[in-house]
Every structure is written in structure tokens, then in C-alpha cells.
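Peer 1: Provided below for reference: sequence and predicted model.
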Amino acid sequence: MESRQLQLFRAIVDHGSFTAAAEALLMTQPSLSTAVKNLEKELGTQLLIRTRSGVVLTESGQEVYHLAVQVLDQMEYAAARVKGFSSGNVGRVVMNVAPTFNWEFLPQLVRHFRTETPGVDFVLEDPDPGTTLSHLREGQADIGIVPTGDVEALRAIHPDLRFEVVTHVDLVLALPTEEPDPEKKGPIRLEEVSHLDWFIPRVRQELPGLPEILENHWRHHPETRPKRIQHVATIQTALPLVAGGAGVTLVPRSLSSLIHGVVTYREVEDAIPPLILVALWHPTRYQPPAVTRVLERILAAATPTAPTDTPDR
């Protein structure tokens, strides 16, 4: 029993007669009749009874018809899925994403694909940046989004990975509401909070970022260096500490909507360079079309001044 036989048999039943089915299939009635007779001979039972008003299914014919509907629908679904995978309309994309990207950019990306390409499923994780690098090398993630302070240094440290700039992230100062002067508004100089404890992420040799940005600033402006620096896992780890009145930190502007009331966010007068969010992936590993499509979307929405080369397939 072949799929072509099931297609012809289903067409006869759906159209109600050999004549109507033959016209719809652009076949002659004799060839259609022969196909049904061969199917009946193969199965050893009569499937259809011809009447003046059309065709009537035998009990065996009803069973074959239900089977034909199931099989042909499944085949059509499978064909559509395969075409979807090859076009990037269907697939799974595993992303390791820095929280700074989660708040500002990730919702827009997911909404776009839910609307335009609902067959693309995302697996979203937010490990620390070092783990993201490992996951990309080990094939546990397709795309990473990490912050850095020096893209060229990042490329030199990890020549096996591909990096492209997504956007620049401005930094603001997060400090307890009562510090240093709750009545003062507007930008603040870092020297004004140098007497407070500072919470910054620990230095990562594999991923230069905020610690290097601040160390460079403090080296050129020693009067702004805090009296005490405490290291935390990530920028987001510092926010609860600031909320508890333990010190201050710099955070991406996109996080300034969090923990209001006990945390105040102020612009910084000092010339602090922004963090740079980069997309990264393994250029020599096979990228399914859905992954390439997501990468292209990310880079198409990147900061206009940032390089946005098309990702390798």
C-alpha cells in the first residue's frame, strides 16, 4: 500500500464519486478505477461500492479511509516541518544571554519571532559570561550575548569565536537613597561617593568588562578611587547590596527601573565609557537556518555605528 494509492482513494471518497475525483485529479476514470482495483486486490477486500448517487464505503473501506487521512496528514505535516527547518521558519535556538540584554533587547527579539516566525522556539539561559563562552565551545549554546569593555581584546583572547557588536550600554550610578544627599538631583561626580564601599564584578581574564573600565578611570583620576572595593559575581548581584545600604555600584541604564524607593539612580558626570554588548557564536560549527535567522535579526537591530557583518552559515 503506497501513499499514492491512499491519495487517490481519499480523493474518491472526499469528492463522492469516481467522476468528480478524476476531474479534480486530472485523470481518466479508467485509470482511477484501475488504481482502486489494485488496492483492493492487494488488501484482499472490497473498499468501495458504486451507486448511482456516488460511492459507498464498505467497513474495510472506512478503515482504509481513516488510515489514509491520518497518514497523508502526517506526511503533509512532516513535509512542512522539513521545509520550515531548511528555511529557518522552524527550529530551536539556545541562547546564553547576559541579564543586561534580557531587560532591554531580549523581549523585543522574542516578540518578533513569536509574531513573524512562531515555529522558532527559544531556550533562554543567563549563566555568567565565562560559562557562556564554554557553552558555545562545547555546543551547548548556539548564540551568546555578553558585555565587554574592549571588543578587540575579546577577539584576541578568543580567536576561535566570532564576535559582533550589538549595542553600547550607558552606565548610571546606583546608590542607597540616603546617599550622598537625598535632596540633590542630577549628575553626580564619582569623587562624591569615593568614601563609600563599591561593589563591582570580579576581574575575568577571559572577558574584559566593567572592572577594566573602572580601573582605567581610577588610574587616570585617582581622586575618584573608592576607599574600599568589594567584588561580586555580576552587576545584578550588587543591586540587593546597594538596596540594603551597603554601598554603590554602576549598572546599565536599562536596570534603573529596578528596586526603586531604596535605590537611587544618578547620571555620572565623569566620562565613563559604556559597556558594549556583543553577540558571539562558534563560526566553524554548523548553524541551523533558524540560528542564522536569529543572528541576522540581532545584528540587523544593532547600533547603526557598530559593525554588523552577516553571520557565517
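Peer 2: Yep, that arrived. Please read these numbers as outputs of a predicted model, since none were measured by experiment.
Peer 1: make it CA atoms for all contacts and neighbour counts henceforth
Peer 2: OK.
Peer 1: in stretch 205-220, what's buried?
Peer 2: Buried positions in stretch 205-220, judged by neighbour count with 16 or more other Cα atoms under 10 Å: Leu207, Pro208, Gly209, Leu210, Pro211, Glu212, Ile213, Leu214, His217.
Peer 1: hmm, I was thinking of stretch 231-239
Peer 2: Those would be Thr234, Ile235, Gln236, Ala238, Leu239, for stretch 231-239 by 16+ other Cα under 10 Å.
Peer 1: circling back to that earlier point, so which of the buried residues of stretch 205-220 sit within helices?
Peer 2: Judged by DSSP state H, these include Leu210, Pro211, Glu212, Ile213, Leu214, His217 as members of helices.
Peer 1: can I get these in a markdown table with distance to Pro252?
Peer 2: Formatted as a markdown table, these follow (distance: Cα to Cα, whole Å):
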| residue | distance to Pro252 |
| --- | --- |
| Leu210 | 10 |
| Pro211 | 14 |
| Glu212 | 16 |
| Ile213 | 13 |
| Leu214 | 14 |
| His217 | 17 |
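Peer 1: adding another structure so you can compare the two:
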Amino acid sequence: MELRQLRYFLVVADELHFGRAAERLHITQPPLTVAVKSLERELGVRLFDRTTRRVTLTAAGQAFRDRIQAAVADLDDAAGDVADVAAGKSGKIRVGFVSSASYTTVPEAIRTFRQYRPRVDLVLHPLTSGEQVEQLLDGNLDLGLIRDPGDVPGLNLELLSTEDLVLVLPETHRLAAAKVVRPEDLEGEPMILFPYRLMPGFVARVLRLFDSLPSPPMVVQQAIHQETILGLVAAGLGVSVLPESVQRFQMPGVATRRFVGRPQTELHVARAGGGSPAVEDFVLCLRGRIPE
């Protein structure tokens, strides 16, 4: 039994006239008649009662039409859905992102993507850089926004944006009165940072600021989320170094100051492979562009 035969049968059942059905199918009548008779032989029943004046469905033909109509429509829908997924117009993409990215490019990219690709299910996962690397390599994420990743074998990395690093300190701290600070101003200071295993590139970049100091800042507390770090700084447990975009998060009792020389941090788009058209479209949105 061929799908072509089923489509021919449904058109004849709709028209109840072989000539009109052939015209609608853009074929001649003989091959249509042959296809229907072949289908009847395969099923072992008559689907139509045919006279010189009219064509009617038999009881078996009516039952057969009722059963296959939805099935053929589902097949047509499935074919259309597959084409849309291949074109990036429907489907699902899984995106990981570091918390600092939620202050910069991510919100606007989501708004744009949902406007231009409303049928793509965008599944968002707030994760640290280390967690994203693992999930990208395991195939559990399609795209990641990773901070200062360095070289990660197996991942395709593209620089998305850079921003300054800033010192985050209690507003009562002695350095809060300074316009800019130097790494040496923090000699021996208690510091709050992300765990190295979860944000290895970013933590390494921060610690390199203090390489030349005889007594670098002491890491006294670790926290996974940027908001938690801000709360600990506000409580007076220490200072921290975070991306400049943290200034958009208003935390009472916390001040930020620039470093001399304006050291920077990088946000990268990470993929394990080329990515689907929907992933490419989301990357366009992250870059402030509109999908076609």
C-alpha cells in the first residue's frame, strides 16, 4: 500500500467523481482508476460503488476514509514540521549561560528570538562555565555562553563581547573613596570568588591581576552565583572582582570601582559542533541582529 494510493482514494472519496478527482490531482483518469482498483485488491474489499451515473462510497470505503484521513493529515503535518525544523523555524534549542550574561546580551536576544522564531522552544539553563563545558561535551546543551573559557578541546568558541573587570567592595570600605584602584591596593585583602572548578578561566584571570604582589588577596569564601557574592560583600566578608555589568544589579551596601588599566573579561559563545539553523539564528540575536 502506497501513500500515493491513499491520497488518490481520499480525493475520489471527496469528489465522488473520477474525472473531477483526476483534474484535482493533475493526472489523467486511467492511472487514477488503476490505483484505486489496486488498493481495493490489496484490501480485499470494494471501496466504491460505481455506475454510469454516479460514484458512492461503500460502507467499507466510508470506514476506511474515516480511519486514514487523520493519518494522512498527520503525515503531511510531520513532513511540514521536519522541513520547518531543518529551516530553523520550529524545534527546540537548549542554551546555557553564566549569570553575568543575564545582565547584558541574553534578555534582548531572547525577546528578539521569540519575536522572529515563536515556534522554536528556547530552553534556558543558568549554569557556570565549568558546568556548561561538561554539558556541551555530553550533548545536553546546544549552545553555551561561557566566560573566559580559554582553549577547550571539542568546543567551537566565538568571542561575543568583552567588558571591564571591576572591584566590588562594601560601601564603607577604605577604597570606596577612590575613583580607581590598583591591584596592589588589595594586598592581603579577604576576597570572595567563584569556585575555580566551576569558573576556571574567569577565576584564573582575576587571580592573575595579583601575580606580582608579595601578599595577594586571600580567598576566604566561595560562591556559585554572582548575586550571592554581592550579598557576602555587602555583609562585609570581603571584596570581589566581577564583570562591569554587575553594576546593573542594585545591591544596597555595595560599591564598585574601576581598576587602573581596565583589565577585561570575555564572554564566548560555545558549541560542540556546527549547530542547527535555529542555533545559528539565536547566535544572530545575541549579536544584536535579526534572523531572516
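Peer 2: Thanks, I have the structure now. Just so you know, these numbers come straight off a predicted model, no measurement behind them.
Peer 1: And the TM-score between these chains?
Peer 2: The TM-score (TM-score structural alignment, normalised by the length of structure 2) is 0.77; 287 aligned residues with a Cα RMSD of 3.8 Å.
Peer 1: Taking the buried residues of stretch 205-220 of structure 1, tell me the two that lie furthest apart.
Peer 2: Among these, the pair separated by the greatest distance (Cα to Cα) is Leu207 and His217, at 18.0 Å.
Peer 1: Sticking with the closest residue to Val93 of structure 1 other than its chain neighbours, tell me its helix or strand.
Peer 2: Once flanking residues are discounted, Val93 of structure 1 sits nearest to Phe122: 5.0 Å by Cα to Cα, 6 or more residues apart in numbering. Element membership for Phe122 of structure 1, per DSSP states H and E: strand 120-125.
Peer 1: just Thr256 of structure 2 next, same as before
Peer 2: In this assignment (DSSP H and E), Thr256 of structure 2 forms part of strand 254-259.
Peer 1: That strand vs structure 1, average offset?
Peer 2: Following the fit onto structure 1, the mean deviation recorded for strand 254-259 of structure 2 is 3.7 Å by mean Cα distance after the TM-score superposition for structure 1.
Peer 1: on contacts alone, who are the packing partners of that strand?
Peer 2: Strand 254-259 of structure 2 is packed against strand 156-170, strand 180-181, helix 226-234, with contacts defined by 3 or more Cα pairs under 8 Å, 6 or more residues apart in numbering; DSSP states H and E.
Peer 1: Quick one, which of those gets closest to Ser102 of structure 2.
Peer 2: For those, proximity to Ser102 of structure 2 was assessed by Cα to Cα; helix 226-234 is nearest, at 10.8 Å.
Peer 1: And the helices in structure 1?
Peer 2: With DSSP H as the criterion, structure 1 has helices at 3-15, 18-25, 29-43, 59-87, 99-104, 106-116, 129-138, 151-157, 210-220, 235-243, 289-300.
Peer 1: Please name whichever of those is nearest to Glu178 of structure 1.
Peer 2: When the helices of structure 1 are compared for distance to Glu178 of structure 1 using Cα to Cα, the nearest one is helix 235-243, at 10.6 Å.
Peer 1: what separates that closest one from the chain centre, distance-wise?
Peer 2: Relative to its chain's centre, helix 235-243 of structure 1 lies at 26 Å (Cα atoms, centre = their mean, to the nearest Å).
Peer 1: What lies in contact with that helix?
Peer 2: The contact list for helix 235-243 of structure 1 (Cα atoms under 8 Å, 6 or more residues apart in numbering) reads 99, 174-176, 199-201, 232, 247-251, 259, 262-263.
Peer 1: which of these are buried?
Peer 2: Buried members of the contacts of helix 235-243 of structure 1, counted by 16+ other Cα under 10 Å: 99, 174-176, 199-201, 247-251, 263.
Peer 1: ok, so of these, who is nearest Phe163 of structure 1?
Peer 2: For those, the minimum distance to Phe163 of structure 1 (Cα to Cα) is 18.1 Å, reached by Pro99.
Peer 1: For the aligned partner of Leu267 of structure 2 in structure 1, grab the count of nearby residues.
Peer 2: Mapped onto structure 1 by TM-score structural alignment, Leu267 of structure 2 lines up with Leu277. A count of neighbours around Leu277 of structure 1, defined by other Cα atoms under 10 Å, yields 23.
Peer 1: so Leu277 of structure 1 makes contact with Pro147?
Peer 2: Yes: using Cα atoms under 8 Å, Leu277 of structure 1 makes contact with Pro147 at a distance of 4.4 Å.
Peer 1: Can you tell me the closest non-neighbouring residue to Phe97 of structure 2?
Peer 2: Leu145 is the one closest to Phe97 of structure 2 (Cα to Cα, 6+ apart), at 4.5 Å.
Peer 1: Sounds good, over and out.
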